[in-house]
Structure formats: structure tokens, C-alpha cells
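1. Need coordinates for the following:
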Amino acid sequence: MYETTAKRERAVLVGLQTGRQPDFLWKLAFEELKGLVETAGAEVISDVVQARKYPEPSTYIGKGKLQELAAVVKELEANLAVFDSELSPAQVRNLEQALDCKVLDRTQIILDIFAGRARTKEGKLQVELAQLVYSLPRLTGRGIAMSRLGGGIGTRGPGETKLEVDRRRIRQRIADLRAELREVRQHRQTQRQQRKKREIPVLALVGYTNAGKSTLLHTMIERFGTGSHVADSGRNRLFDTLDPTTRRIELPGGKSIIVTDTVGFIQRLPHQLVDAFRATLEETAEADLLLHVVDASHPEYEIQMETVYQVLEDLDASRKSIITVLNKMDLVKEEWLPDDPCSEHTFRLSSKSGKGIAELAAWVASRLNRSAVRMQVFLPYSEGPFLSKLHAKCKVYSQEFEENGIRLDLDVIPEYRERIAPFKVN
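-> A predicted model of the protein is given here:
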């Protein structure tokens, strides 16, 4: 939580269960909202939940439930109501009038946490862009949530200047930020090309927020690092790592690799953040190997795994080779957990104690050291699906499109040699 001398805001959570997703999934997301609000620095004092088929267009929840919520807010002296889904500007305005307190939605809470966690220039640019894209259609009818005098959650970072800029200036600022982030993407692309020229494999850590990715990276650097170390906060909180961390380590056998720690995923990650952080998340799509870190001690860890795979699908990175790490096994009562069927291999370890790290490093070294053979091949256009696999898992030096097919110069990994043999060009 943020260190502040101000009194903590008292929040009431509001949820709407429409039946569009299984009951247990909805409960998980709502419990996650509580963690987000507490991470943002507020005290959750109560919650109000309604079950109905569709949200009320004007107030999200029904008239009767709104009266009940207003009574709870007044009785408990709450000054913040947080809704579990994104609200329209009209809904925020109507809710604030009815409740006489600040109203925020799930997206604003996540954006607020990101605003407080960004440390690097790139991270701050990405958060500002996401906040401005979210706020632009909400400039009219600003209420308590947009007041500069109110302070507290939802007003940190670039949000503090919303009243001082008009739509034209915000659009211009958004354009400037996107231009700066395009330069960031070009810079990252140049770095990736240089790494490919030096043939240094890249291992990207992905996973649900608070799964222990940063601790795992810290432990790997402590044991195998070749350069500067990275501090491990050891804090058990959501989105503890926002700015990506990249380090070079030397695995057993002398194999050097680049390890990148990325921002954690979460259910219903706001699309504004996915778009703004695309330059960072592209590190995942371009990695040679993905290490999916899972908090095995979480009661719903399998659902969290599904969320991660969905985000990877959105980033067009689901075809990458994936290794699953069931982390925090020191907190798991069961002696055995099933393997992840979506990955090449499943490891069980504790990144905090270091147990199992050596076995993981040895396996990764062996996996990345599998010799690839350079070949020239000619694929007919009917082999389009196979071509996609080659691009995903092999290093392609060049490709030329001809009348009857595609001529490729590439490194072929062992698992594809037999499959590609008929298309080899002497």
C-alpha cells in the first residue's frame, strides 16, 4: 500500500452478478476487486451485491438496490463506492448524485495503482496514455471522481490535471504520447535484433499478478547473474512490479540468456492498459521461451492460469514454447499438483527458498541448447499452417515469395527436421 499521511478512504464494494459467467468465476473477480481497492490504499468496510440479468442503463444497479447502497454508505460513513465493472459517464454522474460520495469503477482502481507504481519514464508514459484514453470520453459531467479538490484514489498521476485541459489538448497529448511510445517500440525492436545477431536467447517471465515472478527473477540473478542485480521487495501485493526488468544470466553449461520480467496479468485487464503497454508486452511475443509462473498456493490457481493464456492469445504469443512453474510450493499442503497440459514441462519449486531453481535452470539450458540446423527449404502455399509454426519457433533469416510457394533460409529445431525434410533444397 502507498505510504500516506492522509486518512484512508472508506470504501463500499458494489457488484452486479448477471449470470454471464459461472458463479465461482464472478466471486473470484469480486474478491480480487477487494484486493485491488486495498492495494490502492482504501479500507473496504462493506459490500453490496445484486443479481439481475442486465445492468441498469442509468445507475448500473436497480433502483431498490441503489437505495440500499445509499443507506449503507450513509450509515458506515463511507466516502468511496467502487463498482466491479466499467461505468459510463452518465452512470457515474447519477450514482454520485444518489450516493453523495466519490464513485469509481474497476478500471479506475487499476489505473490508479499503475500510476502509483510507475517509476521509469517509459512506465509513466504508458500509464499517462492509458489514463487519458480512459478519461477523454468522460470529460463531460465530471463529478466527485474528477474533482481536483477531493484527492485520494483515482486522482493520482496525470489525472490531477484533467480539469485544466480541454478535449483538443488531451487528444494532442495522447498523440504525443503515442509518438513517444512508438520510439520506445522501435528502440526495443533494435535491441531484440541485436540480441538475435548475437544469438542470445530470451526467456520471458509471464504470469498472474502476485505469482512470484519478481522473486523468481531475483533468485535466478543471485545464483546465475552476470551483471547488476535487481532488488526484490518481497512484498505480497498486486502489481508490485510494473516497469519491466531485463537481466543477463549464465545458465549451467555456460549458456547465456536474457531474462525479462513483465507486468502481471489479471482478470479483465483494462484494454487501455493492454494497448498502452504493448511496447512492453511485445517482449513476451518476441521471446524464445516463456516461463509461466503460477501461484500454486492460490485456491483458484487454475483459473488464473486460464486468464494468463487468454492474455497471451490476445498478444499473439500463445504459440510460443511455454514452461510452467508451479511456484510457492512451500505454502501448498498437497504433495502433488497436476502438470500443465498447455506447456512443454511443469516444474514445482519455491522461488523464495530457492528449492527447485537449479533443476529449472538446468532444464532451460538443455532446452535452449538443442542444436538447430540451418536449411534452405521451399514450402508450397498449402503448407501455410506449418509456415506459421516455423516462424514461431525457428529463426528465419529470409523468405522469398514465388509463384508456387515460399523459399526460406532458416534454423530448424530438431522437432521439425523430419517434418521439413521433404521440402529441403539442395
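2. alpha carbons only for contacts and neighbour counts from here, please
-> Noted.
3. Looks like residue 257 contacts residue 199 (just checking).
-> No. Assessed by C-alpha atoms under 8 Å, residue 257 is found out of contact with residue 199, at 9.2 Å.
4. out of the two, which sits in the more crowded spot?
-> Neighbour totals were compared for residue 257 and residue 199, and residue 257 leads with 22 against 12 (other C-alpha atoms under 10 Å).
5. leaving aside the residues next to it on the chain, what's closest to the more buried one?
-> Of all residues not flanking residue 257 in the chain, residue 201 sits nearest, at 5.1 Å (C-alpha to C-alpha, 6 or more residues apart in numbering).
6. What segments of the stretch 251-400 of the chain are strands?
-> 255-261, 289-295, 322-327, 345-348, 373-380, 395-401 (DSSP state E, counting those that start in this stretch).
7. and the fourth one, what other elements does it pack with?
-> Using 3 or more C-alpha pairs under 8 Å, 6 or more residues apart in numbering; DSSP states H and E as the contact test, the elements touching strand 345-348 are strand 322-327.
8. starting at the chain centroid, how far to the strand it packs on?
-> Strand 322-327 has its C-alpha centroid displaced from the chain centroid by 16 Å (C-alpha atoms, centre = their mean, to the nearest Å).
9. re earlier: of all the strands of the stretch 251-400 of the chain, which one is nearest residue 91?
-> Smallest distance to residue 91 across the strands of the stretch 251-400 of the chain (C-alpha to C-alpha): 36.3 Å, for strand 289-295.
10. What is the closest one packed up against?
-> strand 202-207, helix 301-314, strand 322-327.
11. switch the cut-off to 10 Å
-> Secondary-structure packing of strand 289-295 (3 or more C-alpha pairs under 10 Å, 6 or more residues apart in numbering; DSSP states H and E): strand 202-207, helix 213-224, strand 255-261, helix 301-314, strand 322-327, strand 345-348, helix 357-368.
12. Here is a second sequence; please produce its structure as well for comparison:
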Amino acid sequence: MREKQKALIVGVNINHQADFPYSMTELENLAAACHIEVVAEITQNLNRINKSHYMGTGKIEEAKRLLEETDAGVVVCNDELSATQIRNLEEELDRKVIDRTLLILDIFAERAKTREAQLQVEVARLKYMLPRIIGSRESLGRQGGGAGLKNRGAGETKLELDRRKIEAKIADLNKELEILVLQRETRRSQRKKNGIPLISLVGYTNAGKSTIMNALLRRSHQSPSKHVFEKDMLFATLDTSVRKIKLANHQPFLLSDTVGFVDKLPHHLVKAFRSTLEEAATADLLIHVVDFSSSHYENLINVTNHTLKEIGIDHIPVIYAYNKSDLADVEFPVVKGRCVYLSAKQDVGIEELVDIISGQIFKNPIHCEMLIPFDDGRLVHYLNENANVLSTSYEDNGTKLTVECNQDDFEKYQEYVV
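-> Take a look at the predicted model:
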């Protein structure tokens, strides 16, 4: 068990943002996820962030007093800081200073399980570090004057070497990532060929995407080994999982679980996880899962929609799943257009969600009868797995199925249609 560090959290509210108090609460939750205990908080209202020190001089003096009183060993800021801001704050406060971005990167690094997720996090972390190679004041040495490498101080030379090492490491990791991305793309195109629709769960971190996925897997009678990890914590899921869902009286579909979003999600992280998020970019339908029990749920919706727009997947049809309705003191399950109010944990409203999904992605199923010779039992099995078989009867010359299927299968097995 890691020993908890004590921290002072600092936030600057630019032009009185309405969601600022929630942002500070979330920063405390992010710190807790990194095993950091918040013991004090400082906030300041400004028109713009202080370029050299993030906050004003008066607040720096207040921070010094609080650090002494609470014995906090680290200062956590609610925005991404520049190298200059980190260096100046560390000099003034004599404490380690970290920003919101680094907290999120640390959580991702701890939670990443697959090789692809680990590589993506490491690339994002190194890109974050690159402009921030400051080095401790003691080790840099005095920088020499004059032109050419010979006359430069040891510190400057060391910085250049470190920078080159990091750039080389990023290039190596990106090469390895490209191979994994190609493998993912191959699997994706194979699934497209099969003609089974893909649905992606998207939403703010800890909204309940994995819980909804597991509720659907249980109804699809999938073995527990196919279930995805779910836990009431930030960023429980970093690795995209794709599962086939086949429910009674419904055609099958593929469901993918994606990494959750968060306010001020680091740009490098969004970029690094682009290949994973492309799973959602190729979806036929998105299920936007909302934590309806949160008093800030509208802000969480806006952050998710903004992130989807940023990665270019704001053109796909969306169903809103207002999860945790049992904690929101509202009537559920209730369906209003493309919105369903449900509780995945209580397994209430899942049937209604499936009906909306079917209505969206199987708008024009082809209803037909097929007579399949007895020696082609594999096709009967295929249709049971990949279409909605309404009835089965056995004739003298084969198995007769009444099915609802997609256009691709209808054309492929036209010879059996009666």
C-alpha cells in the first residue's frame, strides 16, 4: 500500500466560471486516485492566469503559510502549467509542484493493462515532459557563454542530451504503436465485412459504461470471462473492449467500451489514444452514458460532446443513457425519444435501451423465409448467431427458417430464399 502524500490544491477561476467549484472537487478526486491526500485548498479569481507563477503574489504568500501549517509536501494546480510556472512555483514554495495533466497521466499509467494502452500513455507522458525538462537547479551547472558546444555549460549540454533521448524514445514507441494500430484496423475491417453493426459506449469517466456493457453481456449469456472490468473509480477502463451481443428476438450487434473523458483531458493523451478512440469513430451508433445522479451532469455531457467533436466523431447518431437514475430520485425506466433513464447496477432499463438500439440500427430489417438443405447445417447455425430467427421448422428437403436479416446476408444467401 502506497503511503499517501499530503497536498495543497490550487485553482485559478478565470472570469468566474460557473463549473469552477466542481472542477476543484474533481481535482481532489484525481489526487485521491494518485494516492494524494488533499489537506488544504487555495482558489483565486483572475481575468487571466499569471504567466510566471500561475497565481498572484498574495496567494503565493498564503500558500507558504498553509504549507507550513499542514506540512503538505506537494502542490497540485488545477491547470496545465508551463515549465516556467513549475520552476518559479517550486523556487517560491520549496515544494514539488504538479499540474492536473500530470495527475491524469499518472492515473492512466497505473491503470493501463494492455500493451497498446501502456504505449499510448508513455508517448503522452514523454511529449508532456519534452518542453518541461528543467533539471534541478543544483545539477545544471553554470551555462557558459560563446558559440559552439565546447563552450556551453554542463547544464545546457545535459538538457540537449535528455531532449534527444526523449525524442528518440517517442519515435521508437510510435513505431511499436503503429504495428498494433494496423492490427486493430485489420480486425475492424474484418468486422465491417461481416456486416454486423458496431455500437460504442462513450461518456465521462465513471458514468457506468462498463456496468452497462456487463449488463448486456449477462443478457447475451456470455461467460463471466468475457465481462469487462467495472469499478466505482475514475478511469477504470482504458483498454477498448469489443464484444458481440446476441439477445433473444434481436439481431446481433458489436458493442465497444471506450476510455472515459474528463474535463481538461490532456491534449497529448487525446492524441495518443486516437487509435483506440477510432473504434468509436467507425461506430454506427454511439450510446452516450451520463451519470444522472451528478448535480453537474449537464456539464459532464458538454465535456463529452466537446471531446467527441475534438476527435472528429460528432457526426454519428447518439442515444443518451441516463444511468444511475436510482440515485437521482426520478422515475425509471422511462424512454423519451432517444433518451432512456435507467440503472445499470440494478439491471433496470436495459431492455428499453436494447429496444432503442434495435430501432436505430435495424431500421429496415429484411423479413424472409429460407429453406436450407440438411447438409448445410453450418448456415443454420450462422443465421441463428447473426440474424433474428423468428421460427424454425423441418421440411422434407431441409430446415425452413423465418428470419429478419441485414441486406448483406439477404444478398449472400439469396439462393435459399423461398
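13. TM-score for this pair?
-> TM-score of the superposed chains, computed with TM-score structural alignment, normalised by the length of the second structure, equals 0.78; 349 aligned residues with a C-alpha RMSD of 2.5 Å.
14. still on that earlier bit, contacts only, for the residue nearest to residue 257 of the first structure.
-> By C-alpha atoms under 10 Å, 6 or more residues apart in numbering, residue 201 of the first structure lies in contact with 192, 195, 248, 255-259, 287-289, 368-369.
15. swap the cut-off to 8 Å and go again
-> Contact analysis of residue 201 of the first structure by C-alpha atoms under 8 Å, 6 or more residues apart in numbering lists 195, 256, 257, 258, 287, 288, 368.
16. Quick check: which of the helices and strands packed on strand 289-295 of the first structure is nearest to residue 181 of the first structure?
-> strand 255-261 (18.9 Å).
17. quick one: that closest one to strand 289-295, angle?
-> Put simply, strand 255-261 of the first structure runs at 50 degrees to strand 289-295, going by axes from the mean of the first three to the mean of the last three C-alpha atoms, to 10 degrees.
18. For strand 255-261 of the first structure, grab the matching residue range in the second structure.
-> The aligned range for strand 255-261 of the first structure in the second structure is 251-257, by TM-score structural alignment.
19. who's in contact with the matching stretch?
-> If you take C-alpha under 8 Å, 6+ apart as the criterion, stretch 251-257 of the second structure is touched by 196-202, 209-210, 213, 237, 240-246, 279-280, 358, 362, 385-388, 404-405.
20. Same list, the helices and strands packed on strand 289-295 of the first structure, but as CSV with distance to residue 385 of the first structure please.
-> As requested, these are arranged in CSV below (distance: least, C-alpha to C-alpha, whole Å):
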stretch, distance to residue 385 of the first structure
strand 202-207, 24
helix 213-224, 33
strand 255-261, 29
helix 301-314, 17
strand 322-327, 19
strand 345-348, 24
helix 357-368, 24
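21. among these, which is nearest residue 69 of the first structure?
-> When these are compared by C-alpha to C-alpha, helix 301-314 sits nearest residue 69 of the first structure, at 30.4 Å.
22. between that closest one and strand 289-295, how many degrees?
-> 150 degrees.
23. gap between helix 301-314 of the first structure and the chain center?
-> Counting by C-alpha atoms, centre = their mean, helix 301-314 of the first structure is centred 10 Å from the centre of its parent chain.
24. picking up where we left off before, could you redo the strands of the stretch 251-400 of the first structure as JSON lines and give each row distance to residue 313 of the first structure?
-> JSON lines is the format used below for the strands of the stretch 251-400 of the first structure (distance: least, C-alpha to C-alpha, whole Å):
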{"stretch": "strand 255-261", "distance to residue 313 of the first structure": "18"}
{"stretch": "strand 289-295", "distance to residue 313 of the first structure": "13"}
{"stretch": "strand 322-327", "distance to residue 313 of the first structure": "13"}
{"stretch": "strand 345-348", "distance to residue 313 of the first structure": "19"}
{"stretch": "strand 373-380", "distance to residue 313 of the first structure": "26"}
{"stretch": "strand 395-401", "distance to residue 313 of the first structure": "21"}
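25. Of all these, which one is nearest residue 32 of the first structure?
-> Ranking the strands of the stretch 251-400 of the first structure by their distance to residue 32 of the first structure (criterion: C-alpha to C-alpha) puts strand 289-295 first, at 14.5 Å.
26. Where in the second structure does that closest one fall?
-> On the second structure, the counterpart of strand 289-295 of the first structure by TM-score structural alignment is residues 285-291.
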